Every structure is written in C-alpha cells, then in structure tokens.
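S.K.: sequence-free structure coming up:
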C-alpha cells in the first residue's frame, strides 16, 4: 500500500514559507559536474526523489560526492567508471529517471562516448528526446540503438562546433547540447535555444568553469569550444513552480502567506498571470506577500472576451503552472480558458475537480474552460489519485480549500517534485497527515 495524504480542508492558513531550490535547474547543473575532474560545490539543492536519484547515480558512476550541509554537496568527477553505463544497475536507475538523459551531453563532451537506456518518467503524454539526439548528431555524434538490451550507444570521439537550429525550444535539449558543445572543437551556434532562467544559470555556471558562452538569456547562443573546464561554486534559484503554487494556494484558501526570497526578477510573467486571475500580492524586498482575500475576479480582455491563459516557451508562461491556474480559477469570479499547448494529457485530472463540485468544461485534451464559483459553493472533499507532479499539487490545493476530508493517493508523484510538502504546509496551519 502506498502512502497517501489525508486532508481536512476549509481552514485558512497563515505564515511564511521558503521555496525549495529549483528541481529543473538541479537536474541540469548536477549533470554539469561531469564536465570536469575538479571539485564543484552546489547549494540550495532540494531534497526530493528525482534529484536524490541523480546524485546517487553520479556516485555510482564514480563521482566523489560529499554532503556538506542539508542542501549543499561537493562533487568531484575525477575517476568516472565508463563501464558502469553498460550495466544493468545503470539501466534500472537511468531508465526510471527522466533526468538521466542530462548526463549524456557532458559525458560525450569529456569522454567521447556514452550509453543510455530508453528513458521513463511522467505520464503527461509523449516527451520526445529527438531534440537532444539531433543536436548531438549535428555535433558529430553517432547513435546506435541496440534492441537486444534497450540501450543507445553513442560515439562522439570527434565533436565539432556547428550551427544548430533546434526543432523545439526544449529546455533539457538545449542544456544537453550546450554541455556537449562547451568542449567541442570550434564554435557552436544554437538558434531557437530555450532561454529559461534555469538554463541561464547553467550557462553562467559553465562560464565560471571556463566555458565561453555568449547570448545568455536570448534564443541565440554562441559557444566557443574550450579544451577543459575547472571547478566552481553554484547556488540554485528558488523553484518558480513552487512559488506559483503557493500564490495559488493562498488565494484558494483565503490565507495570508509570505513567500520568502523569491528572486522576483527571475519569475518572468508568473506574478502577472496570477494577478490577472484577480490575486492581490505585494513585493516586500524579495518576498511576495499575499493578503487573505475573500474574493478575486478574473480579468477579461479589453474587448470583454473571456481571458485565455496558455503556456509558451520562456519568457512565456510555464506549462507547469497551468494546472495550478486551473484550480485557482475554480473559486474566482468570472471565467477563463486554460489552454495547455505542450502536453497532451496534463488536463485529465479535471474529472477529480468535477467530482469536488467545480464547474469546468473540458473542451479537448488541450483546453478547459473554468467557470468560477466565486466562493458561492465550497468544493467537497473526495478520494483521488494524483496522475503527475503538478496535477498532484493542484489537487492538494483543491483539497485544502474543500469542505471535509480528502484523501490523495499516489503522493510519490507529488514528492518527486516538492520536498517535505506536508511538513511545510502543517507549519502554515494545514490539517494534513500521511496515512
């Protein structure tokens, strides 16, 4: 029997909460430690499954890993065991962890070869890895798929800089190709590169290690290959998905919450999108203060038509927060169309919200119209299962605002992305327990 959360909802929360380090940045910068034999120290690392698995995987590969503080580790990738990549242990660990694809770029760059099992992970529709592979191939890598053991063997003994136009602005794809290119001969140009803050962080870290990357923050990166990289120290940004989730949580539960140290100028349009849902907030130093709000009203477009919230590559709105917006809109005044462009099954959790009393029309796998209840009707607690990380937290927010008891199963999905989420919510006054 797996763990579940039992939640008694309907009480306002109050207090301060500190967002964890960014999971998606962690998966990139942890992989970058493989680019050098020198010591790298990384801090503000979130204590969550996906990240811990990657740290463990690095250790299995021969990286010397030391825990210096609860959120700080040092890594020294001096003696890497390249045979480990052909082992069943790697197949099992690497196959179950989507982030494991991120170690391929650094390995190709430094050692000229790698092997990867077919990847696994979230159930949110196909997530293609073509972008990664096409990028590596353009740099001169050769892939051979071995159906007998399910591995891709990659030979990259001679990577050369080149011009690459990405077929999609994939964050992990861009990161992986950047890491492969920093040690390639000559100059690599990546156009339609992802430009998320996390990717900017990776590029800045690589530059401190001795890489020559320019165009950081734009969708046109230029990378002049260097012979080798050295050590550095790096601190992760706070997780913007957590910050957005807490803004939504405060509005939905009529809570007064202060979110600490948010790195506001790295949040892009996230605060603005929540403001358009009618949520009041104010910036105090680098903290976001959200007052307790009885009502919040969704903006309309200038011509009076229904507002649409859609995801787009950065600096557009991140798809990871659409589930949160959808849930928050349930208790708003007014209507909104949520348009999830990137993934085809991220909206399938709305059936649980309908059972709770929400008014939502699922138009197709990508679009849902939410008709706000304006707190006239309180959601009711139900028993439900979480399909993916972000939906899990959206359901958690719904449960905390609902009347009565809710039970959420499959919370491993939530804990892949959010550390000690129950303890941190209990500290704000939430009635939540693990069963």
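M.R.: Okay, I see it. The model shown is predicted, which means the values in this text are computed figures rather than measured ones. Numbering: from 1, shown residues only.

S.K.: rest of the way, CA atoms for contacts and neighbours
M.R.: OK.

S.K.: and after the strand or helix carrying residue 174, which helix or strand comes next?
M.R.: Here residue 174, judged by DSSP states H and E, is contained in helix 171-181. With elements assigned by DSSP H and E, the helix or strand that comes after helix 171-181 is strand 187-191.

S.K.: tilt between that following strand and helix 171-181?
M.R.: Per axes from the mean of the first three to the mean of the last three CA atoms, to 10 degrees, the angle that strand 187-191 makes with helix 171-181 is 170 degrees.

S.K.: Excluding its own residues, what touches strand 187-191? List them.
M.R.: Residues from elsewhere that reach strand 187-191 (CA atoms under 8 Å, 6 or more residues apart in numbering): 160-166, 181, 219-225.

S.K.: Alongside the first one, take a look at this:
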C-alpha cells in the first residue's frame, strides 16, 4: 500500500483547475444504462471511485470509448445483466463503492430486475438504503432482501406514483428519478434532494428525452416515456475539491487561483469560508485567494461562538466539514463544527490533536476548535486516511505542519481526488508518493 511523504510548512503559489465533480459523475455514468444509444460525457474525473464504476459498466457489457482525458462515450446496447449475480461483481466491485447502488434504478427501469450487494464506501456512519428501496417499491417493484448481503428487485413494469421522501437523500433521489423516467404515468417526488449534481442529472435526462419538471426544487415531476436517446453532457467542477483548495490556501498562507469554478453552483461555500475570516475574490468565473498571514473567525451578532453545520442543499455540504475543521485549527478565534448527518466523520480529529491542534470533541457529531492563529503550528506526524474527506483534510493539515508527515492508506484519497500529489507539486508542495 502506498503512502504520502510530506514536508510541511511551505508557501504555495499558482493556479489550479478543479476536477470534474465526483458525485455528479457517479450519477450520470449510471444514467447511460437507460438507453441503447451513445452518451458522451466530458470532464469525468480520473479517480478511483469513478474508474471502479466504469469497470462495472464495462463488465455489464457497456461499450466504452475513451476520446480524451476525462472524455468518454458509452453505449449500453447489449447488457449482460447476469453479471450482477457473479461473485466477482459482489466482492471486487459492488461492495467497493456506494455509487454502484445507482445502477439499480436504470437497470430496473429498462430490464425489470436487478440484484445488488450491500454497497461499500466510506466508513463515516450509517447511510440509509431504505430511501432507494422504498422508492422502488412505491413504483411497483418487489424486493427480496437478505440482511447484510444483497437485495434483489424485480418488476413487470414500473408505474408512476406520488412519493414523499423521509430524507432528502442525494443518491436516493437520483436512483428514483432514473427509475421513474421509463415508468408508466407521472411520478412526483417531494422532499427530493436538489443539489446542483441532481439538477445536472435531470438536465442530462431531459436531453435524452425525459420529461422532468421542477429541476432545482425539492418537488420533482416526471412523466414517464417509453425510451430514451443519446446526447452529450459536461460534468460540473467539483465543489468539494474547490473548497479543499480554498482551505489549503488559507492554512498555508498561500496565494492560489482556482480557475473555472462555476460560481453559480457553489451556493454558500464561499461565504462559509469568509465567516472563517478567509479572503477570497471572484474574478470572472475564478476564485482568487490572496496570501493571508492571519484570519479571524467572525462571531455572531450576539457575540456567540460561530457554529458551522451541514444541511441539505442549499445548505453546506457535509463533505466540507472535515476541511473546515482543519482550517479552524490555525484561525484566530473559536468555532463549533456540527456534523449532523454522519456520526463517525469527526473521529479523525484525534489525529489533529496529536499534531498539536486544540480541539474538544464534544460528542460524535460536534467538535469545538480553538484556533492557534499561526502562533503555534501543527507538528508533522504519522497519519492514516480513514475516508476520502478526512484523508484530504489530514493531507492539508500535513502540508501546513512543521516537519515531516507520513499519510498511509492514501487509496482512500485517490478514490476522490485526481492526481492530487502531482497537482500539489505544481503549486510548490513537497509531497512524494512512496511504497
């Protein structure tokens, strides 16, 4: 297993272009299964989770042509659906990434059956499957579930229905939308997730011939059609990676320009970093972060401590809380980080405490960070990446720390970040990949 060796405490400078959005890529790649015609997708990130899903599609029989870096054409003309029943799929691929779950909706809609293992992914806490399964059931499917192993879903045909989701699940919403595109009649989804990546999926499906209204809201209406056609789609830049670069620039007092960020799809992310005292400027569609020796956390109007918490879109994505936690360790002031959605995501702060951070882990969901204001720096350490987002947060911490750090289990970081060490070296970081 590979590791990163990092010599921290260096000033970084330069321009960076964000990769394509991981979460959007996993959704739109599954959507190619809805038609036998060609779908061309551009700006696909070359990361571990996406490559795993592309391999699943290939093993299902999807014809895949790589036109250029991040540019692929897919054609799901003849699908070998029995592949889903093989041990190879269950062990090697299906349980590796949670995104594999989203092939269920398209395959159920087009072929009337699908067998899926319980999906894998990050160990960040309980992540519900019932939004997906109850959604399919409401559309007329029958489900055979073997606890902690697999579920088999089948239906003679799907029929549109009104669905009120108990939770605005992003992957659950995506799965149900894809299944409903080929269902008979009208499907209405209330309390649907409305993240930009869900909006992108809906726009792709409409270009394929779907009839989806309410895009961008939590009330989605879908009129089922009999078949879908091909088209071309370009994936948005990854908002979480953009937030990672902002956090890196701030904590290392570096000067970085992030190019082509799609500002209109960033929501409250820029303002959240501004609350941390971080200066950033909008230059056309770029973000410019000037070098700052210090940044002060803003207090609330009643002088109360700032609380930053995650929420469904247009609230703050939970994927950025790990980065914000690290950034807060060198701020002036204190902040309460409240991770509402996943009960295991803040446990990585133990490693930050070992590096010299002043953090009180109040409970599995809340941590109070007392900023060091660059008066006392983090120390280099031997670290282990527990998941994608904690992994990049620890990497950012190591780049700001004094001394040498080793980060193990970097396969977790590679799952979500494209050539991260090469791109950091371009900015001046001293990082190497070692075996």
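M.R.: Looks like it arrived, so ask away. Values in this document were obtained by computation on a predicted structure and should not be read as measured data.

S.K.: Just the TM-score for the two chains, thanks.
M.R.: The TM-score (TM-score structural alignment, normalised by the length of structure 1) is 0.99; 433 aligned residues with a CA RMSD of 0.9 Å.

S.K.: picking up where we left off before, quick one: the helix holding residue 174 of structure 1 to structure 2 mean distance?
M.R.: Its aligned residues in structure 2 lie a mean 0.2 Å from helix 171-181 of structure 1 after superposition (mean CA distance after the TM-score superposition for structure 1).

S.K.: Please apply the same query to stretch 51-59 of structure 1.
M.R.: Stretch 51-59 of structure 1 sits 0.5 Å off on average (mean CA distance after the TM-score superposition for structure 1).

S.K.: residues of that stretch that come out buried?
M.R.: The neighbour-count check on stretch 51-59 of structure 1 (16 or more other CA atoms under 10 Å) flags 51, 53-55, 57-59 as buried.

S.K.: can you list the residues that contact it?
M.R.: For stretch 51-59 of structure 1, contacts defined as CA under 8 Å, 6+ apart pick out 23, 26-27, 30, 65, 90, 93-94, 97, 99-100.

S.K.: Pull the distance from that stretch to the chain's centre.
M.R.: Computed by CA atoms, centre = their mean, to the nearest Å, the chain-centroid distance of stretch 51-59 of structure 1 equals 17 Å.

S.K.: now it: which residue numbers in structure 2?
M.R.: Mapped onto structure 2 using TM-score structural alignment, stretch 51-59 of structure 1 spans residues 50-58.

S.K.: Just the buried ones among the contacts of strand 187-191 of structure 1, please.
M.R.: 160-162, 164-166, 181, 219-225.

S.K.: Most widely separated two among the residues you listed?
M.R.: Distance extremes for these: the farthest pair is 160 and 219 at 20.9 Å, using CA to CA.

S.K.: hey, where'd the helices end up in the stretch 1-150 of structure 2?
M.R.: For the stretch 1-150 of structure 2, helices defined by DSSP state H, counting those that start in this stretch occupy the ranges 22-31, 48-60, 87-88, 104-111, 130-138.

S.K.: closest to residue 374 of structure 2 out of those helices?
M.R.: Of the helices of the stretch 1-150 of structure 2, nearest to residue 374 of structure 2 by CA to CA is helix 22-31, at 32.6 Å.

S.K.: re earlier: mind checking which of the buried ones among the contacts of strand 187-191 of structure 1 land in strands?
M.R.: Members of those lying in strands (criterion: DSSP state E): 164-165, 220-224.

S.K.: Mind giving me the packing neighbours of the helix holding residue 174 of structure 1?
M.R.: For helix 171-181 of structure 1, the packing partners by 3 or more CA pairs under 8 Å, 6 or more residues apart in numbering; DSSP states H and E come out as helix 23-32, helix 104-111, helix 130-138, helix 197-208.
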